[in-house]
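*Asks:* following is a predicted model, sequence given first.
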Amino acid sequence: MSWHLARLCALDTETTSPNPEDARIVEAYCGYVGGGEPPLDRPPLLINPGVEIPAEATAIHGYDTAYVREHGVPAKDGVQRVVAAVVEAWQAGIPVVGHNVRFDLTVIDREAIRHGFGSLLDLCGGSYGPVVDTFVISKHLDKWRRRVSAEQGAHVLKTCAAVFGIPWNDEDAHGARYDALIADRVAWRMGAIAAMPRDARPRIQSGRGDDRALFDALAVDLPTLFANQKRWAAEQAASYQEWLRSPKAGDKQDAKAVISGAWPVEPAPAKQPEGALT
């Protein structure tokens, strides 16, 4: 049975920052769909992160500091529940599915460490469970896809939803439950196309030849898919780093740019020795 027909764990977080090293979870969703079983549609978990929520973050997900202080669960309790849900899925062999889920898993890892639970790697017994990252897969399937607009990127969730025929509602977007379930539907569609005979697959690239063979790398078991995504993430990071260091980047050019290709969780930064100069 193809992985897209099995049980899937849809995951997303809304946070205080786009930097996973200092981001705190404000809202999280972790639910189960598929596999011939009824969905486990848990309510989104609202968390009081214990820090001020910047206006920039509130503008994205709609939660401000006062609201989460009144309605959110305490940070340590909330983080423990999110971590437990991820570990539970992996221990059952269920893939965690999300869009750019490397960000979410890295945030969860740092929050787990911050609150004294240990790293995700330790909690999972030394190896991560299966992951399906629709952002990484989208970039593999259509490397040269153009931005939709100055505001909408080529591989953001909204664009991927449109490419794979998943309905989108701007009013509901950027809520953890909505984004997690849309990513899951995109993943399902990716897997469904991969399960088709090559000649029956739709073409998702625009005017750049026959891309249907690229789906072959998705028509594999979960361990192989995990390894493929790990390789693609590293290749994508190296390509972006090369571009940033080149004159092609224009105003964004940075000759010393370093882009990490780690996936599905960024390694925690090494701690500076006490008294070290920074």
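*Replies:* Alright, I've got the coordinates.

*Asks:* going forward, measure contacts between C-alpha atoms and count neighbours the same way
*Replies:* Fine.

*Asks:* list the contacts for Leu40?
*Replies:* Residues near Leu40 by CA atoms under 8 Å, 6 or more residues apart in numbering: 31-33.

*Asks:* how about TSV for those, with distance to Lys158, neighbour count and secondary structure added?
*Replies:* Shown next, in TSV, are these (distance: CA to CA, whole Å; neighbours: other CA atoms under 10 Å; DSSP: H, G, I helix; E, B strand; the rest coil):
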residue	distance to Lys158	neighbour count	secondary structure
Gly31	20	23	strand
Tyr32	21	23	strand
Val33	21	19	strand
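
*Asks:* what about the closest residue to Asp41 other than its chain neighbours, distance to Leu45?
*Replies:* The shortest distance from Asp41 to any non-neighbouring residue, by CA to CA, 6 or more residues apart in numbering, is to Gly31 (5.1 Å). Counting by CA to CA, to the nearest Å, the separation of Gly31 from Leu45 is 11 Å.

*Asks:* returning to what we had before: show the contacting residues for the residue nearest to Asp41.
*Replies:* Gly31 touches 9-11, 39-42, counting by CA under 8 Å, 6+ apart.

*Asks:* tell me which two of those residues sit farthest apart.
*Replies:* Greatest spatial distance among these (CA to CA): Leu11 and Pro39, at 13.7 Å.

*Asks:* what about the two, which has more around it?
*Replies:* Higher neighbour count among Leu11 and Pro39: Leu11, with 28 against 14, using other CA atoms under 10 Å.

*Asks:* quick one: the more buried one is in a strand?
*Replies:* Yes: checked against DSSP: H, G, I helix; E, B strand; the rest coil, Leu11 lies within a strand.

*Asks:* closest to Ile53 out of the contacts of Gly31?
*Replies:* The closest of the contacts of Gly31, once distances to Ile53 are taken by CA to CA, is Leu11, at 21.4 Å.

*Asks:* second one coming, line it up with the first:
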Amino acid sequence: MTMTYDALIAALEHAPQQTDDTPLGSSWLLGFDTETTGIAAGRDAIVSATLVLRDPQQGHDGDAEAEWVINPHMRMNPKASAVNGFTDEYLAEHGMEPTDAIDQIARAIAAAQDKNIPLLAYNAPFDVHMLEGDLHRWNLPQVSERADSTAASSGLLVVDPLVIDRAVSKRRGKRTLTLTTEYYGVVPTGDFHNATADTVAAVDLIKPMSTLYPQVGHLTMGELMEWQREAYRSWQESLNQWLESRGRMPSHESWL
């Protein structure tokens, strides 16, 4: 495990206090990605996670990163292991205790929320709900219970590049992180399905998105969540029309 949690907390302490008027295009961001034992939040668990704090003025050179490898005390789903490469044996030998690791992750996210720095994750509900499930499993306070800001009452401030891309880009086909970064000209810094490489790639998407679609860059922190919720509702309505036209069940999943 690359242990830079203390450096990340120090960087968050020195980060500026953002306001509801801060536009996304010039906002600090806290990127987040996880690798897990499976795909069911609350039942499966996080085995690897990365947080990347991005200063928009410095880009990659100013990134503060923290990475965790975690012993989930449960077996890996073989399909998940085939994707992310983690084995039960490796996690048992090298993994950090989840009560310590998950607590550190939640503390760092809460510190960013107090600065009005949004949490950025590609397909954010997956990572957010996985974290919530692990916090519940180990009887740890949720992020909203730790934050001193309005997050405690209004929920997390989140940026989801997948939701944004669906709203502004009319391209067809799948929208995996790999394909989306290719579309926006983002060059990955490592192999995908590695939490750090995926986190950096997702954070990197905001600059080209804001350039190609100025309305994205102009979104303020105060507008961000409702804009994304409405974008998701619009996408889901279109998806359900397509599903029903083919005799398939509609989707009733919500965003955040």
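*Replies:* Cool, the structure landed. Not measured: the values here are computed from a predicted model.

*Asks:* returning to that earlier point: with distance to His174 of structure 1 added, can I get the contacts of Leu40 of structure 1 in a markdown table?
*Replies:* Output for the contacts of Leu40 of structure 1, formatted as a markdown table (distance: CA to CA, whole Å):
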| residue | distance to His174 of structure 1 |
| --- | --- |
| Gly31 | 16 |
| Tyr32 | 19 |
| Val33 | 20 |
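
*Asks:* and which of those is nearest to Thr65 of structure 1?
*Replies:* Gly31 (25.6 Å).

*Asks:* which stretches of structure 1 form strands?
*Replies:* Per DSSP state E, structure 1 carries strands over the ranges 7-15, 25-34, 45-48, 73-74, 96-98, 131-133.

*Asks:* and those strands as CSV, adding distance to Trp263 of structure 1?
*Replies:* Listed next are the strands of structure 1 as CSV, based on distance: least, CA to CA, whole Å:
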stretch, distance to Trp263 of structure 1
strand 7-15, 16
strand 25-34, 20
strand 45-48, 25
strand 73-74, 29
strand 96-98, 13
strand 131-133, 10
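
*Asks:* to Pro54 of structure 1, which of these lies closest?
*Replies:* strand 7-15 (9.9 Å).

*Asks:* list the residues that contact the aligned residue in structure 2 for Leu157 of structure 1.
*Replies:* Using TM-score structural alignment to pair residues, one finds that Leu157 of structure 1 aligns to Leu177 in structure 2. By CA under 8 Å, 6+ apart, the residues touching Leu177 of structure 2 are 122, 198, 201-202.

*Asks:* okay, which residue is most central for structure 2?
*Replies:* Taking CA atoms, centre = their mean, the centroid of structure 2 lies closest to Ala121, which sits 2.0 Å from it.

*Asks:* in the stretch 1-150 of structure 1, which spans are helices?
*Replies:* 55-61, 65-71, 75-91, 101-114, 120-123, 134-141 (DSSP state H, counting those that start in this stretch).

*Asks:* what range does the last one cover in structure 2?
*Replies:* On the basis of TM-score structural alignment, helix 134-141 of structure 1 is assigned to residues 161-168 in structure 2.

*Asks:* average gap between the matching stretch and structure 1?
*Replies:* Following superposition, stretch 161-168 of structure 2 is found to deviate from structure 1 by 0.7 Å on average (mean CA distance after the TM-score superposition for structure 1).

*Asks:* list the buried ones in that stretch?
*Replies:* For stretch 161-168 of structure 2, the buried set under the neighbour-count rule, 16 or more other CA atoms under 10 Å, comprises 161-167.

*Asks:* cool, and stretch 67-78 of structure 1?
*Replies:* Buried residues in stretch 67-78 of structure 1 (16+ other CA under 10 Å): 68-69, 72-73, 75-76, 78.

*Asks:* relative to Ala112 of structure 1, which of those residues is nearest.
*Replies:* The closest of those, once distances to Ala112 of structure 1 are taken by CA to CA, is Lys76, at 8.6 Å.

*Asks:* roughly how far does the counterpart of that closest one in structure 2 sit from Leu51 of structure 2?
*Replies:* In structure 2, Lys76 of structure 1 lines up with Thr99, judged by TM-score structural alignment. Distance from Thr99 of structure 2 to Leu51 of structure 2, counting by CA to CA: 17 Å.

*Asks:* so where is stretch 25-43 of structure 2 in structure 1?
*Replies:* Going by TM-score structural alignment: stretch 25-43 of structure 2 matches residues 4-22.

*Asks:* returning to that earlier point: over in structure 1, tell me which residue corresponds to the residue nearest to the centre of structure 2.
*Replies:* Per TM-score structural alignment, Ala121 of structure 2 is aligned with Gly98.

*Asks:* check Ala202 of structure 2 too.
*Replies:* Residue pairing (TM-score structural alignment): Ala202 of structure 2 is matched to Ala183 of structure 1.

*Asks:* ok, its match - contacts?
*Replies:* 10, 97-99, 134, 157, 161.
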